[in-house]
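A.B. asks: below: sequence and its predicted model.
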Amino acid sequence: MLARVRSAALGIVLVLASCGASAPPSPPAPLPARTVRYTFALEPDLEHMHTTVCFEDGVPDALAAIHEEGRARVETAEVLRADGPHALPIDGEISLRGVAPGECVRYRVDLAPGRRATPGAPGSYRVGDDLVAPTSLWLRAPSPRDASTAMLARFVLPDGVRASTVWPDADEEGWMRIDERAFRYIAYVAFGELEVERVPVPGGCIDAVVLDGALQIDAEQRRAWLGTAGRAVSRVLGRFPAERAGVIVVPTPFADTPVLFGIVGRGALPTIALLVGENARPDALVPDWTAVHEFTHLASPFVERDEAWITEGLATYYQQVLRAREGMLTPEQAWNEMLHGFARGRSEGTGRTLREESRDMLRTYAFGRVYWSGAALALMADVAYRRSSDGQGSLDDAMVRASDRRDETLRADELVRAMDGGDGGPFAQVIAPWIDRDEFPDVDETLAWLGVRRGVAGVELLDAPGAAIRDAIMNPGAPLASNPDGCR
């Protein structure tokens, strides 16, 4: 999550912080014995949704909110029977006691903006005539449930209204298969008169929609921006971290800053919301760091927010490195931005340890201290990996080692262990002296060894013992995955 927010976008940021052209349909694999089907019907005013859930076999005990905010949004719930609907009790959860296999339940959700029951919770937001409503508001999870149950979903939308990409493509009957990730993580979804702009990236595809509002950049320029950021991030794993991702571009009035804010939602498919200044120039948008930062999050497992220093640190480090690798910045510019960031990190915070600052970041707003401390540790770890392997290993390789756990939720030490390939590896050794100290990590010794120094006119890259590693960090690296079929 990023904190470069101007007043014109503050309302959207507070809410978020918390299909157009599609591929040809393909039939789903045979369904398991138990199947649950969701039908999400949006009312024409885009302020209420009726969800019908049908249980073809066993019935769970309840339908539970996937986020605390969703508990306050359900207005009514009923089981549908031949003699008419029968009300179901709602006490946070929707009780399904008395519902029989083969019956359907319907609940009505209030999607009106401005109703957040929990401070900082993700809520809905109107952008002109369009609506952003995260799954946390309207998706309810069967409780209990097991992996053998097939979960299928479809939207029934008013004429002219489409939903942004949030789940895999529908079959010929309109059903989309969703999995446990849809209930574990929040995804961001837009509804409105949307057109999907499909952007091929190495090994994957981005489905982008632009919400109601004016932008200086046209569709071709938006594809160039997102495609360039997608290629840059592909230089970590050799391919884009997801085969498919949805991007919601939110025009932000009275702003010329390229991207004011970004946030990632994870689910059956990742979703990313990016607030773009309506007056942003194309030449400023393409080299901007925000999309690169947010896409980088998809390359690592999710870590709980109280330990955000590691995932935000990795994304903050890579937002410089990857732009240099892709030619969006020169190496000198990338190192210069990194040095500026380290200076910011030293000057911010509440004087507590990195572990404590990270835990309380959303309350203290010590974003600079947390993000840039994590970035300093990422740089030190990258150098440690390269030095310990005579230049044959890197932080990229560590990210690849952890990439098969991208759909999991880990603690920081679990992610470090996955990246190191065991206990006590280079990353763990770098972190240990700093995580429980109140000083900013001492990255100066590493920078001096690399030959990176701030001069009067900007950064200076000097002859130094680590100059070859310094240059290799910004090198494009291995070839990227091909995407011969583009966005099918």
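C.D. replies: Okay, I see it.

A.B. asks: from now on I want contacts and neighbour counts done on CA atoms only, so please keep to that.
C.D. replies: Will do.

A.B. asks: now do the helix or strand where Val276 lies: everything it contacts.
C.D. replies: In this assignment (DSSP states H and E), Val276 forms part of strand 271-277. With contacts defined as Cα atoms under 8 Å, 6 or more residues apart in numbering, strand 271-277 is touched by 9, 165-166, 187-189, 215, 245-265, 291, 294-295.

A.B. asks: select only the buried ones of those in ChimeraX?
C.D. replies: Here is the ChimeraX command that selects the buried residues among those (16 or more other Cα atoms under 10 Å):
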select :9,165,166,187,188,189,215,245,246,247,248,249,250,251,252,253,255,256,257,258,259,260,261,262,263,264,265,291,294,295
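
A.B. asks: sorry, back to before: so how far is whichever helix or strand comes after the strand holding Val276 from its chain's centroid?
C.D. replies: Later in the chain than strand 271-277, the nearest helix or strand by DSSP H and E is helix 282-285. Relative to its parent chain, helix 282-285 has a centroid offset of 22 Å by Cα atoms, centre = their mean, to the nearest Å.

A.B. asks: on that earlier part again, so of the contacts of strand 271-277, which ones are in strands?
C.D. replies: Among these, the subset assigned to strands under DSSP state E consists of 245-252, 259-265.

A.B. asks: pick out the most distant pair among the residues you listed.
C.D. replies: Ala245 and Thr252 (21.9 Å; Cα to Cα).

A.B. asks: quick revisit: what angle separates the strand holding Val276 from strand 244-252?
C.D. replies: On the basis of axes from the mean of the first three to the mean of the last three Cα atoms, to 10 degrees, strand 271-277 is oriented at 30 degrees to strand 244-252.

A.B. asks: here's the one I want to compare it with:
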Amino acid sequence: MRSLHCSSLVAVALVAACGPAQTSEDGRTLGDVLVEAPDAQWRYEVRVDPALARLEVDALLEEAATTTLGVDAPAEAFIEDVNVWDGRGWRSVTLQQGTFDVPECRRGCRLRYGFALAEAAAQVRDEEVAGWGQGAVLSPPSAWLLRPPDDGIPFAFAVRPARGVDFVSGVWPHARAEGVYSGDSVYLWRSPYSAFGRFERERLAVGGGVIEVAIVAGEQPLDRAATLRWIEGSAATVAEYFGRFPVPRVLVLVLPRPGQRIHGKEIGGGGASIILHVGAEASEPHFARDWVNVHEMIHLGVPAMPREHLWLTEGLATYVEPLARARRGELDVEKVWRDMMEGMVHGLPEEGDRGLDRTPTWGRTYWGGALFALVADLEIRKRTGSERSLDDALRAVVRAGGHNGVFWSIRRFLEVGDRATQTTVLTEQYDAWAGRPVMVELAALWRDLGVALEDGAVRFDDEAPLAEHRRALTAPSSL
């Protein structure tokens, strides 16, 4: 990883050397971005046509360790008309084996190129690369910002849509430059969700964080007021659990769809974003029963990690979501335990299991991770005489700056959590469960917790050895 610094003087000099500036519809130029984001070494201005057919990109890259430029696959097939300023004029660059070789970028280069946005959306049909979503095109900057594979380089980009078109992104906004997004190039892969189109926008402030809501304006009108109340309520539930909203800002992109169902997913790393596919017929009762939004927002409090640890992020969200909702009176305690008893069995190792890090099945990822969380939570409570819990570990991670907008190693996550609980439970349990199957005797666990299913009904035994811990898991928060 390289650590480089630049000044606005260097940036302006490079603009002058690399050819004339391009002017957008509002009169701004690439040079404006340079002045507004002098700390960035890779700078981009992106213009969008009214039909969302094509992006036109101007780029200025300061010296790079690697002169091979690319984007997230398979978006490279839709990068068009790449030209580099060679000091005398524009030179065409062609795609070769998925990348563009631009020797000029070793000492700094000016590029201009296009991205076939609508064609990419129609062919790729993937919201994490390019895809249509109820009249909008979803495509993150990792799909259309050409760059070297260098980490540790500060970048900035600005999108200048045509009149009648808007752009929203989960990438962090630049701290001082309005309309500019920025970050570290290590996050320029699988970037947070972003979209082009027409949106109804709302800004919600909850628990010290900002939720930027963008509802796609299409043929499926939603109950806007009910949708916003649902999003705000979910954010409040998550903020209460963590002690504050876990990220400073998140984009919540709402895509209306026919019917009543709700589906969601999130992406972080260099920002925070959630997509919610919401049935246009969904109403207050549907939102009151929904678990999806709280689940996705719980993810915001867990740092991005390598994919072999997906069980931890999904498992924590699966475990924490019902507890957080029950503590606010949004979910019956009986349902919490019914769902756990019916779900945790799917998290047990089966034949051929190689531990949580190496068994990426649905059951082990979601319910195996949730079982890890439950067992760890109970062990922390037992060792500390109920003075500490998994809640303390997760809140400490957020206080330490850990959220899904940043990358952490799993060891860092475990160490911060253990320090907060004054135990070594998380590290010990990870070392035991990560690389080999560990069987949990669920019947004995439920008996000790004092919970049982009898004739289809949940029964509690308040005299059971761990009944006090069971009650504490769903008791209203003391924060």
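C.D. replies: Cool, got the structure. Keep in mind that this is a model prediction, so the values were computed, not measured.

A.B. asks: just give the TM-score of the two.
C.D. replies: With the length set by TM-score structural alignment, normalised by the length of structure 2, the two chains reach a TM-score of 0.81; 437 aligned residues with a Cα RMSD of 3.2 Å.

A.B. asks: need the helices for the stretch 201-350 of structure 2, in chain order.
C.D. replies: Remark: helices assigned in the stretch 201-350 of structure 2 by DSSP state H, counting those that start in this stretch are 224-242, 284-289, 292-299, 310-327, 333-343.

A.B. asks: OK, contacts around the most centrally placed residue in structure 1?
C.D. replies: By Cα atoms, centre = their mean, structure 1 has its centre lying nearest to Val264, at 1.9 Å. Contact analysis of Val264 of structure 1 by Cα under 8 Å, 6+ apart lists Met1, Ala187, Pro270, Thr271, Ile272, Ala273, Glu294, Phe295, His297.

A.B. asks: let me know the closest of the residues you listed to Thr350 of structure 1.
C.D. replies: For these, the residue nearest Thr350 of structure 1 by Cα to Cα is Met1; the value is 19.8 Å.

A.B. asks: want to throw the helices of the stretch 201-350 of structure 2 into CSV with distance to Val210 of structure 2?
C.D. replies: Converted to CSV, these look like this (distance: least, Cα to Cα, whole Å):
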stretch, distance to Val210 of structure 2
helix 224-242, 10
helix 284-289, 21
helix 292-299, 12
helix 310-327, 20
helix 333-343, 29
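
A.B. asks: trace Asp101 of structure 2 over to structure 1, please.
C.D. replies: Applying TM-score structural alignment, one finds that Asp101 of structure 2 aligns to Ser95 in structure 1.

A.B. asks: please, which helix or strand holds the residue of structure 2 positioned farthest from its centre?
C.D. replies: In structure 2, Arg88 marks the outermost C-alpha relative to the chain mean, sitting 42.8 Å out by Cα atoms, centre = their mean. Assigned by DSSP H and E, Arg88 of structure 2 belongs to no helix or strand.

A.B. asks: now it: how far from Phe460 of structure 2?
C.D. replies: Applying Cα to Cα, to the nearest Å, the value for Arg88 of structure 2 to Phe460 of structure 2 is 80 Å.

A.B. asks: got the contacts of Val264 of structure 1 as TSV, with distance to Glu307 of structure 1 columns?
C.D. replies: As requested, the contacts of Val264 of structure 1 are exported to TSV (distance: Cα to Cα, whole Å):
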residue	distance to Glu307 of structure 1
Met1	13
Ala187	21
Pro270	21
Thr271	21
Ile272	21
Ala273	22
Glu294	17
Phe295	19
His297	14
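
A.B. asks: for Gly227 of structure 1, state which of those is nearest.
C.D. replies: The nearest one, if we look at the contacts of Val264 of structure 1 relative to Gly227 of structure 1 and count by Cα to Cα, is Phe295, at 11.2 Å.

A.B. asks: residues contacting the counterpart of the closest one in structure 2?
C.D. replies: When structure 2 is aligned by TM-score structural alignment, Phe295 of structure 1 is paired with Met297. Going by Cα under 8 Å, 6+ apart, Met297 of structure 2 touches Ser234, Ala235, Val238, Ile274.
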